[in-house]
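Visitor: Sequence and predicted model, in that order:
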Amino acid sequence: MTIHEIPGSEILVSIGIITISATISAIIARVFRQPLILAYILAGIIIGPYGLQIIINEKIIETLAMLGMALLLFMVGLELNLNRLRDVTRVSIGCGLGQIIVTFVFGYLLATAMNFNSVHSFYIAFALTISSTMVVIKLLSDREELETLHGKIVLGTLLVQDITTIIVLSALPKIEMLNIDFFINSLVAGIGIVGMAIITNRYIAPIILNFITKSVELLLLFAISWCFIFSLIAAILKFSIAIGAFLAGVSLATSPYNVEIIARVRSLRDFFSTIFFVSLGMEVPLMPTLMWQALVFALFVLIGNVLIMMIITEFFGYGKRTAFLTGLSLAQISEFSLIIANEGLNLGHINQDIFSLIAFVAIISITGSTYFITHSDGIYRFMIPILNLFHMGRKTQILERIPKNIKDHVILFGCHRMGSIIAKTLQMSRKKFIVVDINPEIVKSLMRQNINTIYGDISDNEILERINIKDAKIVISTIPNKNDNIFLLSEVRRLNPSAIVFTTANHLNDALELYKNGADYVILPNMLGGEKISEILGYRINRSEIEKLKRRHILQLEDLMRMEFLLSQDNKSIMRCVCSLGDRINI
């Protein structure tokens, strides 16, 4: 008896081959610093029926892809945190919806011009609109840019895109009816999904979770079962199982046990999402005739999406650096593009050629955007002359409050959290200082407080000239970007060698490099906590002093939270929140 004669052995062998090929491809990709999703898709192309034909059973491929997609979307739903939009709500929603609409329209026109029919053009255009949450978060996290201004805008935009994608997925069975009913049904389906998630989360899931959370095994089994139950309900209701899986995750997203569930399911998700992307690769035929079309669409994503996001981001009042880096981070199509295409293939809306075309675009754009994000600082500096030409003649809102002929002053770059504490100290000590920040909302807030400030970028020579850096006494940068700080040090040492310069770094090697480039002191946030505790232990050891320190720290944290909250609200909401927080502090 051979192994293939053993019942169920074929799917076991297939999973084994997929896992081994994915591992080898991932190791190669890691050596060459390429995205893992690209490696998984290429592995599938190689071992699939259009490559070496190691796995040719289409039913097995389809089943594994469907299982991986369900668990992937279940985790996306679990991690759907609307609080990410709080700091940049307006620009995130504006960028997300604006980019989807503009990119879709131009993508649809481009596809139509290339002689694709309306349904095929719809799938291609929508695939081009959504960016990869997995790729972007991974790369920005590696660069420690998730908490930067452009990082927050990117996260918010991705969240809007993901929600829109789920609504479109729910409407795919009705896509052939491209009329007002199609859009109404899509809207109703989206509202229904959110409503079901809210009701389930509030009244059903908490009862079950409170009973089973003491057992790790039960928690994992419950999470997987919950995913399959909702997928089954979605299938019965003629929806995609992707909708059911996403709905299952959303219904548990705000649970107190959300973190534990994510921790238990993540490894399983990673394994089956790997199988999903390899399975997608197995469905991609090697067709050179599609390559020129894929290249055109990929260039549209890599160049057109950057321009579209730049224009929309600047429309909301952000500068060229934030706008450019935001656009650069979103210059790829998503894993959801492949999910949409796969669903369309299963529904018979598109053929294998269209699916392959979208997969080729994904491979090209994900690879290109990886280099974009990895080398974003260098690309931005190289593009500054072109970006300046792009802005020439455009009227921009002036956000600054700078006294004339200021000298012997302190210049503070960045006024978020650590920077706001420094600014408050400078204000209390009545020192002359100017704040430079890239967030227009922070600058507006400082202007309302009559604090000298200017909206601008640390690497903009024009800004450095306007704040009179050649006559400054102290320069402080709370921005942890090493390249930006090296640029600042070179300019300060060239224009004002006697100035005292403080910079910030997140890593020891970066701090040492900044010292070599002329920094007088490098702030390491991760070490400040230890230094502060050491200081407290040195002279505050009695209970009463510790209590005073605690109360002062709580008030300081509340001040920071109040500032962050106020920046995200409109003027009417600001007044209500100020009154509420003021009453709380008085109590």
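Guide: Thanks, I have it.
Visitor: from here on, contacts and neighbour counts on C-alpha atoms
Guide: Fine.
Visitor: List the buried residues for the host helix or strand of residue 17?
Guide: Assigned by DSSP states H and E, residue 17 belongs to helix 9-31. Counting neighbours by 16 or more other Cα atoms under 10 Å, one finds that the buried residues in helix 9-31 are 10, 11, 14, 15, 18, 19, 21, 22, 23, 25, 26, 29.
Visitor: The stretch 401-550 of the chain: strands as residue ranges?
Guide: Under the criterion DSSP state E, counting those that start in this stretch, the stretch 401-550 of the chain carries strands at the ranges 410-413, 433-437, 453-455, 474-477, 500-504, 521-523.
Visitor: Which of the ones you listed sits closest to residue 132?
Guide: The closest of the strands of the stretch 401-550 of the chain to residue 132 is strand 433-437. By Cα to Cα, the value is 28.7 Å.
Visitor: Who are the packing partners of the closest one?
Guide: For strand 433-437, the elements it packs on are strand 410-413, strand 453-455, judged by 3 or more Cα pairs under 8 Å, 6 or more residues apart in numbering; DSSP states H and E.
Visitor: Indicate which one of those strands is closest to residue 508.
Guide: strand 410-413 (20.9 Å).
Visitor: What is that closest one packed up against?
Guide: Other helices and strands packing on strand 410-413, by 3+ Cα pairs under 8 Å, 6+ apart, are helix 418-428, strand 433-437, strand 474-477.
Visitor: Can you give me the distance of the closest residue to residue 453 other than its chain neighbours to residue 464?
Guide: Spatial nearest neighbour of residue 453, excluding adjacent residues (Cα to Cα, 6 or more residues apart in numbering): residue 435 at 4.5 Å. Here the criterion is Cα to Cα, to the nearest Å. By it, residue 435 lies 12 Å from residue 464.
Visitor: got it, and residue 512?
Guide: For residue 512, the distance to residue 464 - Cα to Cα - is 25 Å.
Visitor: Equivalent analysis for residue 111, please.
Guide: Applying Cα to Cα, the value for residue 111 to residue 464 is 46 Å.
Visitor: also this one, for the comparison:
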Amino acid sequence: MVEVGLASDVATILVAAAIVGVLAVKLGQPTIIGYILTGVVIGPVGLGIVEPSIITDTMAELGLAFLLFLLGIKMRIGDIRHLIAPIVKISIPQMAAIGLVGFGLAIALPFSFEEAVIIGLAVMYSSTAVVIKMLNDKGEATSLHGKIDVGILLAQDIVVVIILAVLAAGRPEDAADVAATLAVVMVLVTVTTVAAIAASRYVLPPLFRRIADDTTFLFLVAISWLFLFVLVSDQIDVLLAPFGVDAYLSVEMGAFLAGLAIAQLPYSKDLQGRVNPLTDLFVMVFFVSVALDFEARHLLEYWTEAIVVAVVLLVVKFVVFFTLLYWQQFDLETTFLGSIGMIQVSEFGIVVAVAAAESDPPFIGQEELGFITLVALLTMSVSVYFIQYNKQLFERVKPHLSRWEQIDPVEPADTEYRDHVVVVGYDEIARRALRILEERYDEIVVVDRNVEHVEAIEKAGYEVLFGDFQYEKIRKDAGVKYADFVFSSSDQMEINEMILRETSEETTVFVEAKTAEEAEKLYDLGAGYVIMAPQLGVAQFMEYLESYVENRSSFDREIAADMELLRSGRLFPDITDRPGGDDD
């Protein structure tokens, strides 16, 4: 009966969170808020349907591990290398300033010194979930202010991981104990980081290369790699006890480093798409479980103080970010948009608060945890609207901010693809097509998920993304939306329809089709040319492609002729019988 009850609790959490999450999306709120409110409603604060249990606690801990693992997988240093210097110069003073403001506000309110320290540590980050979700929704993730915000968030997240590791060590007795704990943590973090990087260079590449073609096994090995680091992190004190070392390393740090090792491999983007759904599931349970531990009096014990602190932080965070971005000489619009997006308190602030409340002995009580959670909820909710209407706000305040316009603003190098070629799949036709396309285009990126193909593409000197084109992350990184020419050597209708939906009207798209019916549908969707393989020989297709590159008007006439033949049902006339065939 107990097992049935626990299963029922998990089912209730998942169903309720899904329903409230959908409502949150409809209302323009981050799903995290929906998940926490779900815990409030179904937990002791509300209806009392679900109580904290071993299963919910375990799933919540796994949710945190998966969240940090996914964060690690996304951290490819090369993607933000050109912004590392300004990001570091902004992130460190920003966290220090906001942390001090949070500490000062807490001291001015009815909180002890120790509680104020935790509050300061909890409020100094911005929300990765809110900022990245809104940037993606608005198509601003690749903008300059989007890159800056994402880079700062990554820097903040690294600090979060270190703080979580320190909190996992428990309450220090004095300043020397704090220093010793931090030193042990930093040594372990350094050693584990070196081990993870070494593994990403010497252990994982040959292993993943052997299994990459089996997508299911690749996913399972990646998850096993995560749990290996989680196990080592969780049991590090037991492993080092025989050597007389009292060591601490958080599960979150282990999960993050496991992801960091995979991030440096060409398979990381494909794995992101596969890990995301599982992460979302466990993260959903985590944030619901956060609220399950609340009682109404805990969440609302300091509600007036929470409102005051939330309002002050919204203003102070904007001012601090604006000042620091201006200091780094970004243009006025980038400075404003980058600052307005970072004004909320992060979900990781709640994570830090939970870790502090669950430490042995705890640093803060449930009332303080409720206070921090309420501040985060309020700031995240309000910030969504500031981000949604950020450009309208900028236009309104621009006349008043003109004095801060930079004379010579910094313009970091653009690493995004624009007006380039995207080739999906790598076969004989694609290989020959690349030779023709490289004569006209400077940037060509090929998407394929066959290891041998990827190695051949890299050897040929082309940019390559390993992964399944059906994953949004792969399409986004390939810059399909901004491509000038897309060639798909796949005859899968769902992939080719996806390409035609996501490309702009100015993009020329060549795709393959199995039947005349599919070809006609693809033409109706906007395809520039549909290859009827295997009816069309490779040599003939090369003629078409050369015609497109060298003589566009001739190519257009040939396509019009092919459309006429396609609709007439005469698919295989002699080449000289084709209308317009003499134009060559």
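Guide: Looks like it arrived, so ask away. This one's a predicted model, so the numbers in the text were calculated from it and none came from an experiment.
Visitor: And the TM-score, once the two are fitted together?
Guide: Comparison of the two superposed chains (TM-score structural alignment, normalised by the length of the second structure) gives a TM-score of 0.66, and 428 aligned residues with a Cα RMSD of 3.5 Å.
Visitor: Compare neighbour counts for residue 111 and residue 464 of the first structure and give me the winner.
Guide: Neighbour tally, residue 111 of the first structure and residue 464, criterion other Cα atoms under 10 Å: the higher count belongs to residue 111, 22 against 19.
Visitor: To which secondary structure element is the more buried one assigned?
Guide: helix 89-113.
Visitor: superposed on the second structure, where does that helix end up, distance-wise?
Guide: With mean Cα distance after the TM-score superposition for the first structure, helix 89-113 of the first structure departs from the second structure by a mean of 1.6 Å once superposed.
Visitor: From the contact counts, what lies against that helix?
Guide: Judged by 3+ Cα pairs under 8 Å, 6+ apart, the packing partners of helix 89-113 of the first structure are helix 118-129, helix 149-171, helix 305-315.
Visitor: Mind listing what's buried along the helix or strand that the longest one is followed by?
Guide: Going back to what we said before, that points to helix 149-171 of the first structure. As assigned by DSSP H and E, the chain's next helix or strand after helix 149-171 of the first structure is helix 180-203. For helix 180-203 of the first structure, the neighbour count (16+ other Cα under 10 Å) marks 182, 183, 186, 187, 189, 190, 193, 197, 198, 200, 201 as buried.
Visitor: And the helices in the stretch 401-550 of the first structure, which stretches?
Guide: Along the stretch 401-550 of the first structure, the segments classed as helices by DSSP state H, counting those that start in this stretch run 418-428, 440-448, 461-466, 482-495, 508-516, 525-539, 543-567.
Visitor: matching residues in the second structure for stretch 297-315 of the first structure?
Guide: Under TM-score structural alignment, the match for stretch 297-315 of the first structure in the second structure covers residues 309-327.
Visitor: Any idea how far that stretch is from the middle of the chain?
Guide: Mean-position distance between stretch 309-327 of the second structure and its chain equals 24 Å (Cα atoms, centre = their mean, to the nearest Å).
Visitor: how big is the offset of that stretch relative to the first structure?
Guide: Mean deviation of stretch 309-327 of the second structure relative to the first structure after superposition (mean Cα distance after the TM-score superposition for the first structure): 0.9 Å.
Visitor: what does that stretch rub up against?
Guide: Identification of contacts with stretch 309-327 of the second structure by Cα atoms under 8 Å, 6 or more residues apart in numbering yields 90, 94, 97-98, 102, 105, 332, 335-336, 338-340, 342-344, 375-376, 378-379, 404, 406.
Visitor: before we move on, what about stretch 289-296 of the second structure?
Guide: Here stretch 289-296 of the second structure makes contact (Cα under 8 Å, 6+ apart) with 36-40, 42-46, 50-52, 56-57, 60, 354, 366, 370.
Visitor: Now, these that are in helices?
Guide: If you go by DSSP state H, the contacts of stretch 289-296 of the second structure have 36, 37, 38, 39, 40, 42, 56, 57, 60, 354, 366, 370 in helices.
Visitor: Can you select the buried ones among those for me in PyMOL?
Guide: For the buried members of these, the matching PyMOL selection, counting by 16+ other Cα under 10 Å, is:
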select buried, resi 36+37+38+39+40+42+56+60+354+366+370
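Visitor: Now distance to residue 458 of the second structure too, for the ones in helices among the contacts of stretch 289-296 of the second structure, in JSON lines please.
Guide: Compiled in JSON lines, those are given as follows (distance: Cα to Cα, whole Å):
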{"residue": "36", "distance to residue 458 of the second structure": "46"}
{"residue": "37", "distance to residue 458 of the second structure": "48"}
{"residue": "38", "distance to residue 458 of the second structure": "48"}
{"residue": "39", "distance to residue 458 of the second structure": "49"}
{"residue": "40", "distance to residue 458 of the second structure": "52"}
{"residue": "42", "distance to residue 458 of the second structure": "53"}
{"residue": "56", "distance to residue 458 of the second structure": "46"}
{"residue": "57", "distance to residue 458 of the second structure": "45"}
{"residue": "60", "distance to residue 458 of the second structure": "41"}
{"residue": "354", "distance to residue 458 of the second structure": "46"}
{"residue": "366", "distance to residue 458 of the second structure": "54"}
{"residue": "370", "distance to residue 458 of the second structure": "52"}
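Visitor: tell me which of the ones in helices among the contacts of stretch 289-296 of the second structure is nearest to residue 85 of the second structure?
Guide: Nearest to residue 85 of the second structure among those, with distances taken as Cα to Cα, is residue 354, at 32.0 Å.
Visitor: Ignoring the adjacent residues along the chain, who's closest to residue 62 of the first structure?
Guide: residue 279 (7.4 Å).
Visitor: counterpart of that neighbour in the second structure?
Guide: Aligned partner of residue 279 of the first structure by TM-score structural alignment: residue 289.
Visitor: Quick one: average offset of the strand or helix carrying its match versus the first structure, please.
Guide: Assessed by DSSP H and E, residue 289 of the second structure sits inside helix 268-292. With mean Cα distance after the TM-score superposition for the first structure, helix 268-292 of the second structure departs from the first structure by a mean of 1.5 Å once superposed.
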